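Visitor: predicted model and sequence follow; I will ask about them next.
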Amino acid sequence: MPKYLFLISEAEAPYAAPDPDATLFAEVMAMHDEFSAAVTEAGAEILGGEALQPSATATYLRGTRTDAVTAIDNPTPDLKEVFGGYYVIEAADDAQALELAKLCPAPHGYIEIRPVWEFDQG
């Protein structure tokens, strides 16, 4: 079965706001649990996935694999949504991947779906 990367991009501000009861976090985690169950129910499989720490913790490098590699400030400071996590899904085809992506939680942003390029390991 083909593999797909679901990139989760969202606004960080709602997650940074005070949430004394942790209700937003609990609601979003419940959505991810529901998504996981829906993937399994559809006969597809989650092969991996992670949530990322806020973009303020990121390090940006330019000139990698050269003698001039340098760390730089955020190269895209005006983005409204940032990459916040991902899933790698094995689905029957593009149509099933699209239907599953519609269920992937991103209440403050969007999901980008990308087929994984499978290279022959020959």
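Guide: Looks like it came in fine. Numbers count the residues shown, from 1 in each chain.

Visitor: drop to CA atoms for contacts and neighbour counts, all remaining ones
Guide: OK.

Visitor: skipping its backbone neighbours, what lies nearest Phe6 in space?
Guide: Excluding its sequence neighbours, the residue lying closest to Phe6 (C-alpha to C-alpha, 6 or more residues apart in numbering) is Ile113, at 4.7 Å.

Visitor: got another one to weigh against that:
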Amino acid sequence: MAQFLLTVWHEPGVHAAGTAYASEEEMMAAFAAVGQFNQMLQDRGAWVTAGGLTPPEEATVVDGTQPDAGPVTTEGPLAEASHHLGGFWIIEAADQDEAVNLAAAASSACGSPVEVRALQG
């Protein structure tokens, strides 16, 4: 079995604006669907871990690449992009095809695009 990272992507600002979901009911339905998806992963032995992230606006970037100067911190996300990482799963799957199928179920459950990447090693 290989491990894969499934990442959930959101448009910037949706958390702060409260527009990640169209309504409270839609949000609660997505949370329930993600809970069912998580349980399915656990039942089939594919679950490694998962988590949701705070909004990218709350990120702190730490650059310690210049040891003589000490680390430099800046507020906000590192990347300026059309979408930001909102959450993730690490799963075990037999191959890329199985991981993609699980990502399709994850995307359906959470209502956002999900990217699949294999972990090295």
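Guide: All right, it came through fine. Predicted model only: the values in this text are computed from it and were never measured.

Visitor: quick check, the residue nearest to Phe6 of structure 1 in contact with Lys3.
Guide: No. At 10.3 Å, Ile113 of structure 1 does not count as touching Lys3 under the criterion of C-alpha atoms under 8 Å.

Visitor: how about the aligned partner of Val114 of structure 2 in structure 1, what does it touch?
Guide: Counting by TM-score structural alignment, Val114 of structure 2 corresponds to Ile111 in structure 1. Contacts for Ile111 of structure 1 (C-alpha atoms under 8 Å, 6 or more residues apart in numbering) come out as 6-9, 101, 104.

Visitor: among these, which two are most distant?
Guide: The most widely separated members of the contacts of Ile111 of structure 1, counting by C-alpha to C-alpha, are Ser9 and Ala101 (12.6 Å).

Visitor: settle it for me: which of those two has more neighbours?
Guide: Legend: neighbour count by other C-alpha atoms under 10 Å for Ser9 of structure 1 and Ala101, higher for Ala101 (24 against 20).

Visitor: can you name the residues that contact the more buried one?
Guide: 6, 111, 113.

Visitor: so which of those belong to helices?
Guide: In helices, defined here by DSSP state H, there are no members of the contacts of Ala101 of structure 1.

Visitor: save the residues you listed as a markdown table, and put in distance to Arg65 of structure 1 too.
Guide: Below are the contacts of Ala101 of structure 1 laid out as a markdown table (distance: C-alpha to C-alpha, whole Å):
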| residue | distance to Arg65 of structure 1 |
| --- | --- |
| Phe6 | 28 |
| Ile111 | 31 |
| Ile113 | 29 |
